[in-house]
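Visitor: A predicted structure for the sequence below; I have some questions about it.
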Amino acid sequence: MTADKLLIPINSFLQCETPKEWVEEAVKPDNLAVLLIDHLICELKAAQSAMFMIRKYAVDKAGSDALLAWLQPFETLIYKREGDWRELAAKNKLTKSVIPKTDSPYGQSLIDKMVLLIKEELHHFYQVLEIMDEYGVEYRSITPCRYAKGMLRHVKTFEPDALIDKLIVGAYIEARSCERFAMLAPHLDKRLGDFYISLLRSEARHYQDYLTLAKEIAGPDQSEKVDNRIAYFAEIEAQLIISPDNDFKFHSGMPTL
């Protein structure tokens, strides 16, 4: 499937297009480092979020502890600056053999989709580290973007609505990432542009997997309720993208600089 065809459902799902002002800001040479560092962090956070859902909703304590241990080298590299990033590719060995809780009706479906997502996000994490090394960009701490927090603060506090909302938020984050990769690619050098285009297929599937899970967990008799929540978060997401934002990041809003 071509990039244009992949983007048709993405652009239909998103309520607004990324402003051209953001693209103009993103392609400035001075912003390359923060763009790559924030992309790196986003890949890790996506893996962490998916991991959290598996641990909270689908596995027992032993499985949860095993998952934490598996993710630790990736987190240690970022949060403690310890370890050799070149060794991480060999550590991305998570499998679907994690056993779901017996009382979780959607446990295996959650595991199947989220394990694949985690493996892909951490593969992308490693690829971004490779590119940062090629471009001479050193990792440094940066302030978190308002985007994900701006949506997560609207997540309901009771289950299963909280999980459904988190899955919908995940779908929007993946869809916006996909859209921005496609918008940036033509304006970057070939190495980085080709890399962003290569991410489109998996990012497009991730957003669909999140939505599929949200609808499965809600059940067929709650489809209208899920659609209403999707529409609700569509407006929140769009406002975060088009409203003024003085902190440039991969998912930031309209630049005010």
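Guide: All right, it came through fine. Numbers count the residues shown, from 1 in each chain.

Visitor: only C-alpha atoms for contact and neighbour calcs from this point on.
Guide: Fine.

Visitor: Flag every buried residue along the helix or strand encompassing residue 11.
Guide: Assigned by DSSP states H and E, residue 11 belongs to helix 3-13. Neighbour counts using 16 or more other C-alpha atoms under 10 Å place 6, 7, 10, 13 of helix 3-13 among the buried residues.

Visitor: can you put those residues in JSON lines and add distance to residue 50?
Guide: Formatted as JSON lines, those follow (distance: C-alpha to C-alpha, whole Å):
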{"residue": "6", "distance to residue 50": "23"}
{"residue": "7", "distance to residue 50": "23"}
{"residue": "10", "distance to residue 50": "20"}
{"residue": "13", "distance to residue 50": "21"}
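
Visitor: Pick out whichever of the residues you listed sits closest to residue 184.
Guide: Sorting those by how near they are to residue 184, with C-alpha to C-alpha, puts residue 7 at the top with 13.6 Å.

Visitor: And the helices in this structure?
Guide: 3-13, 20-26, 32-57, 61-79, 107-135, 146-152, 161-184, 190-218, 223-242 (DSSP state H).

Visitor: nearest to residue 257, of the ones you listed?
Guide: Relative to residue 257, the nearest member of these by C-alpha to C-alpha is helix 20-26, separated by 8.9 Å.

Visitor: Against that first model, consider the following:
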Amino acid sequence: MIDLSEIHSFLWCETPDAWIEQALQYQDLMLIDHANCEKKAAGTAMNLMYRYVDDFELLNKMSRLAREELRHFEQVIAIMESRGIAYPQIQASRYAAELRKPIRTHEPGRLIDTLIVGAIIEARSCERFNKLAPFLDEELKKFYFSLLKSEARHYQDYLGLAKKAAAGEAIDERVDIFLTLDKKLVESGDSEFRFHSGPVSGE
């Protein structure tokens, strides 16, 4: 089992038990949105590769990350297909969009903040997979536990690249801004269940 103590100490809260209960109730919807999250994660990495072509470390790490996220996407849709779960278009949760609102528009602030957000999303995904997996059937439990190592590395890659982009300047204040938002979004009620939503209000 992978040690997630670094991720647990990085994030400011755990996924609420109410979200876990709802994930078990809406497993089809959870898988559909999980597939969407993997596609978006690959797209984010590709966008960074197109935007910041002068950083070979970033290019290499984002290329590997994009390949891994697309592989995870393929694994999710294979599970969906085997279970007869359709893949409709659904609206994204507010989580990622809200988390990105404080991203600065000038460089290098834009890059630093984008990488910090990437680190938090990967850390939250990792924490959520780990907390949810023990309650799932054997196939999903094995699959979600198998994702932990790569998700934890993605978190470390994003955070390391953010520190590098800051060129010696501390990024703690920026990290705190986004972690505050993550905590708020994870703990507050949402209108619809999604992989990165808070608990659905009224359930």
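Guide: Looks like it came in fine. Predicted model only: the values in this text are computed from it and were never measured.

Visitor: Can you tell me which of the helices of structure 1 is packed in deepest?
Guide: helix 161-184 (a mean of 23; mean count of other C-alpha atoms under 10 Å).

Visitor: post-alignment, that one versus structure 2, mean distance?
Guide: With mean C-alpha distance after the TM-score superposition for structure 1, helix 161-184 of structure 1 departs from structure 2 by a mean of 0.5 Å once superposed.

Visitor: Hmm, residue 30 of structure 2 is touching residue 194, no?
Guide: Yes. Using C-alpha atoms under 8 Å, residue 30 of structure 2 makes contact with residue 194 at a distance of 6.2 Å.

Visitor: one step back: and of the buried residues of helix 3-13 of structure 1, the nearest to residue 167 of structure 1?
Guide: Distances from residue 167 of structure 1 to these, taken by C-alpha to C-alpha, are shortest for residue 13, at 14.4 Å.

Visitor: what's the counterpart of that closest one in structure 2?
Guide: Using TM-score structural alignment as the criterion, residue 13 of structure 1 maps onto residue 10 of structure 2.

Visitor: likewise residue 155 of structure 1?
Guide: For residue 155 of structure 1, the residue aligned by TM-score structural alignment is residue 103.

Visitor: what do you get for residue 135 of structure 1?
Guide: Residue 135 of structure 1 maps onto residue 83 in structure 2, by TM-score structural alignment.

Visitor: Residue 27 of structure 2 versus its match, what's the distance?
Guide: Using C-alpha to C-alpha, to the nearest Å, residue 83 of structure 2 is found at 11 Å from residue 27 of structure 2.

Visitor: In structure 2, what stretch matches stretch 167-175 of structure 1?
Guide: Aligned by TM-score structural alignment, stretch 167-175 of structure 1 falls on residues 115-123 of structure 2.

Visitor: Kindly apply the preceding question to stretch 41-53 of structure 1 instead.
Guide: Residue span in structure 2 matched to stretch 41-53 of structure 1, by TM-score structural alignment: 36-48.

Visitor: how close does the matching stretch sit to structure 1?
Guide: Compared with structure 1, stretch 36-48 of structure 2 is 0.4 Å away on average (mean C-alpha distance after the TM-score superposition for structure 1).

Visitor: Tell me which residues are up against that stretch.
Guide: Stretch 36-48 of structure 2 has contacts (C-alpha atoms under 8 Å, 6 or more residues apart in numbering) with 59, 62, 63, 65, 66, 67, 68, 69, 70, 72, 73, 195.

Visitor: what's the closest of those residues to residue 139 of structure 2?
Guide: residue 72 (14.3 Å).

Visitor: thought residue 104 of structure 1 was touching residue 56?
Guide: No. Taking contacts as C-alpha under 8 Å, residue 104 of structure 1 lies outside contact range of residue 56: 10.6 Å.

Visitor: Centre of the chain to the match of stretch 167-175 of structure 1, how far?
Guide: 7 Å (C-alpha atoms, centre = their mean, to the nearest Å).
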